[in-house]
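Peer 1: Please work out how this folds:
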Amino acid sequence: MTIFDQILEAQELLGKSRENTQSPEEKKLLLLAIEALWFVWRNGQSYEFENYLEDVDAKAPHRVIAAFNTRDEADAWLGTKPKPPDLALVLIADEYHVVLSSRDGTRCSLVPDPDLEYHIEGMMRDGLPPAGATFNTREEADAWFSSQAEPPAQTVIQIGGEHYLAVYYRNINHRAMFPFSIVERLHARRKRRTEGGLGE
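Peer 2: Just a heads-up that it's a prediction; the model follows:
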């Protein structure tokens, strides 16, 4: 079944649910879901949506819409956007940031986001996951990752005894490797909040 068929079936199911509900609030929300699917279709994003769903099925980290080496590059890119992509994620030096912008686009900023730290923490809930590949050096791992034409959305690897998550962002054709040790930043923030009496 193609993504177009799936979208049409989902819209039909939502339409039936809308007809059968009595709640005006639920009717409005179901119509919103139907229109969101039309938005994907009519804006030529159906195949992109299909790829997004594959990443969701793979339990991959959340997608980013762009990747930059420096904050200056990211700020320059943001300055070219007449309508900044509010709440979208980007990578700056392989660290997640979220774009925050006003509705009129006159104010926008890039704020560090712990999304990937939470993702890796979830992967470690039952202990370190097994590595799919092992390397002695980062250079070996980079060569292996670069040699793959279409890598999986995510792969756990080991470099010199440390676990990394190799992530392929297919929507922007970007590869990144994240050490599992970034979770320690999350734990340190939690500890500071607890010691400061702020809780989670």
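
Peer 1: C-alpha only now, for contacts and for neighbours.
Peer 2: Will do.

Peer 1: can you tell me which residues contact the residue nearest the centre of the chain?
Peer 2: The centre of the chain sits closest to His62, judged by CA atoms, centre = their mean, with a distance of 1.4 Å. Contact partners of His62, counting by CA atoms under 8 Å, 6 or more residues apart in numbering, are 115-116.

Peer 1: and it, how far is that from Ala133?
Peer 2: 22 Å (CA to CA, to the nearest Å).

Peer 1: next one: Pro179
Peer 2: For Pro179 relative to Ala133 (CA to CA), the value is 14 Å.

Peer 1: For those two, work out which one has more neighbours and name it.
Peer 2: Between Pro179 and Ala133, counting by other CA atoms under 10 Å, Pro179 is the more crowded of the two (17 against 12).

Peer 1: show me what contacts the closest residue to the more buried one other than its chain neighbours?
Peer 2: Nearest residue to Pro179, sequence neighbours excluded (CA to CA, 6 or more residues apart in numbering): Tyr164, at 4.2 Å. Listed by CA under 8 Å, 6+ apart, the contact partners of Tyr164 are 156-158, 177-180.

Peer 1: ok, so of those, who is nearest Glu9?
Peer 2: Val156 (35.5 Å; CA to CA).

Peer 1: which residues are contacting the one helix or strand the closest one maps to?
Peer 2: Taking DSSP states H and E as the criterion, Val156 maps to strand 154-159. Around strand 154-159, the neighbours that count as contacts under CA under 8 Å, 6+ apart are 58, 60-61, 129-138, 141, 163-168.

Peer 1: another one to check against the first:
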Amino acid sequence: MTIHEQLADVILFIGTRWRAAQAKSRYEEAKLWSYVRMLDDFVRVTGQVYRFEDSLRRALPAERPSVSTRLEKHEGSLAQPAMELLLETLDETPEPEQKQQVRVLIALINFLAETGQLDEANGFVVNRRDYAPVAIAHFANPEEAQAWMKSVAEPPSPVRILIGDEYYQFWYMREDNTRGMYKDYAIEPELEWLMARGIPPETPSFATREEAEAWLMSHPANPDTFVAIAGEHYFAVHHPRLKRHSLHHVASTLEAWEERKRLVELDTDQDEEGPHSDTE
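Peer 2: Predicted coordinates:
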């Protein structure tokens, strides 16, 4: 079983436990399962699936996993009660397959604690509504991105990156060392939704992009906002990890999004029609 398959099973397990807690009005428990789910999201969007897999190989042989002593530094966060819940679940769960899934989640919290990432992960959970889709790297042009993709022996994956102002999805498969990237429509659905409500009338206006970027550095969007540059509206998206904003021209971004949806709909219609013959 690949690490991606393991994590997919873990997500299903969390969902089952969350629904059971909700059904019994155990809302604090449901909150902890949601927290663990978001920690899994953090590992994924930061491209650490294979890094976690390496940690997992070292951690899983133990019947009852140990708990990282570094969790003690995070008293007051949800990490400690979440770990206690997982240990209780491990003891109470008779099914070997589910026990294994709980061990994966215990290893996940230990991994974040041992690598010093638990504070950042907690920030991601608490402030997730203030986070734009996470991009882990920025490149000025496709050539730079291609050079990076080919040169890194063990790149983060799967992750979003920025090329100029555009999101791309980068992927790498450890099993056969294949890698690639494709355009990712990460912010277009939100922009479409916001435009249905209309651009706020008090949108800041600037003569040049440089002026807009300088203003955004001191007034960071959380996670996004509209600005006008030379009379054209842009959607500014804040990337705290990269210490920058991407600027998406509203009109052309929405036009490209409509074309993308049209092509997807066309492909769907063709798939539903299936193969056919012109002969009787």
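
Peer 1: tm score of chain vs chain?
Peer 2: Overall, the chain-to-chain superposition scores 0.80 on the TM-score scale (TM-score structural alignment, normalised by the length of the first structure); 195 aligned residues with a CA RMSD of 2.9 Å.

Peer 1: From the contacts of strand 154-159 of the first structure, which land in helices?
Peer 2: Secondary structure from DSSP state H places 138, 141 of those in helices.

Peer 1: Give the PyMOL command for selecting the buried subset of the contacts of strand 154-159 of the first structure.
Peer 2: A single PyMOL command is used to select the members of these judged buried by 16 or more other CA atoms under 10 Å:
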select buried, resi 60+61+134+135+141+163+164+165+166+167+168
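
Peer 1: Out of the contacts of strand 154-159 of the first structure, name the ones that lie in strands.
Peer 2: Those of those mapping onto strands are 133-135, 163-168, per DSSP state E.

Peer 1: Can you lay out these as CSV showing distance to Asn51 of the first structure?
Peer 2: Listed next are these as CSV, based on distance: CA to CA, whole Å:
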residue, distance to Asn51 of the first structure
Ala133, 25
Thr134, 28
Phe135, 29
His163, 27
Tyr164, 24
Leu165, 20
Ala166, 18
Val167, 15
Tyr168, 12
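
Peer 1: Tell me the one among those residues nearest to Lys81 of the first structure.
Peer 2: Tyr168 (24.9 Å).

Peer 1: and that closest one, what pairs with it in the second structure?
Peer 2: Mapped onto the second structure by TM-score structural alignment, Tyr168 of the first structure lines up with His238.

Peer 1: Can you tell me the element the closest residue in space to its match that isn't next to it in sequence falls in?
Peer 2: Among residues not flanking His238 of the second structure along the chain, His245 sits closest, at 4.6 Å (CA to CA, 6+ apart). Under the criterion of DSSP H and E, His245 of the second structure resides in strand 244-249.

Peer 1: which other helices and strands contact that strand?
Peer 2: Packing partners of strand 244-249 of the second structure (3 or more CA pairs under 8 Å, 6 or more residues apart in numbering; DSSP states H and E): helix 209-218, strand 232-239.

Peer 1: orientation of the shortest one relative to strand 244-249 in degrees?
Peer 2: Meaning strand 232-239 of the second structure. 150 degrees (axes from the mean of the first three to the mean of the last three CA atoms, to 10 degrees).

Peer 1: Just give me the mean distance for strand 232-239 of the second structure relative to the first structure.
Peer 2: The superposed strand 232-239 of the second structure is, by mean CA distance after the TM-score superposition for the first structure, a mean 2.9 Å from where its aligned residues fall in the first structure.

Peer 1: and that strand, how far from the chain's centre?
Peer 2: 20 Å (CA atoms, centre = their mean, to the nearest Å).

Peer 1: and Tyr27 of the second structure, what is it in contact with?
Peer 2: Per CA under 8 Å, 6+ apart, neighbours of Tyr27 of the second structure: Ala21.

Peer 1: when you align them, which residue in the second structure goes with Ala141 of the first structure?
Peer 2: Under TM-score structural alignment, Ala141 of the first structure pairs with Ala212 in the second structure.

Peer 1: Spatially nearest residue to that match, not counting backbone neighbours?
Peer 2: Nearest to Ala212 of the second structure is Phe206, by CA to CA, 6+ apart, at 5.8 Å.

Peer 1: And for the first structure, the residue most distant from the center?
Peer 2: In the first structure, by CA atoms, centre = their mean, Gln22 is the one farthest from centre (35.6 Å).

Peer 1: That residue belongs to a helix?
Peer 2: No. Counting by DSSP: H, G, I helix; E, B strand; the rest coil, Gln22 of the first structure is not part of a helix but coil.

Peer 1: distance of it from Glu35 of the first structure?
Peer 2: From Gln22 of the first structure to Glu35 of the first structure the distance is 20 Å (CA to CA).

Peer 1: cool, and Gly105 of the first structure?
Peer 2: Gly105 of the first structure is 24 Å from Glu35 of the first structure, by CA to CA.

Peer 1: ok, now Thr21 of the first structure?
Peer 2: Taking CA to CA, one finds Thr21 of the first structure at 18 Å from Glu35 of the first structure.

Peer 1: what do you get for Ala67 of the first structure?
Peer 2: 30 Å.

Peer 1: Quick one: the strands in the second structure, in order.
Peer 2: Under DSSP E, the second structure gives strands at 135-139, 159-163, 166-173, 178-183, 205-206, 224-229, 232-239, 244-249.

Peer 1: okay, the second one sits on what stretch of the first structure?
Peer 2: Right, strand 159-163 of the second structure. The alignment places strand 159-163 of the second structure over residues 88-92 of the first structure (TM-score structural alignment).

Peer 1: Just give me how far the matching stretch sits from the chain centre.
Peer 2: For stretch 88-92 of the first structure - counting by CA atoms, centre = their mean - the centre lies 9 Å from the chain centre.
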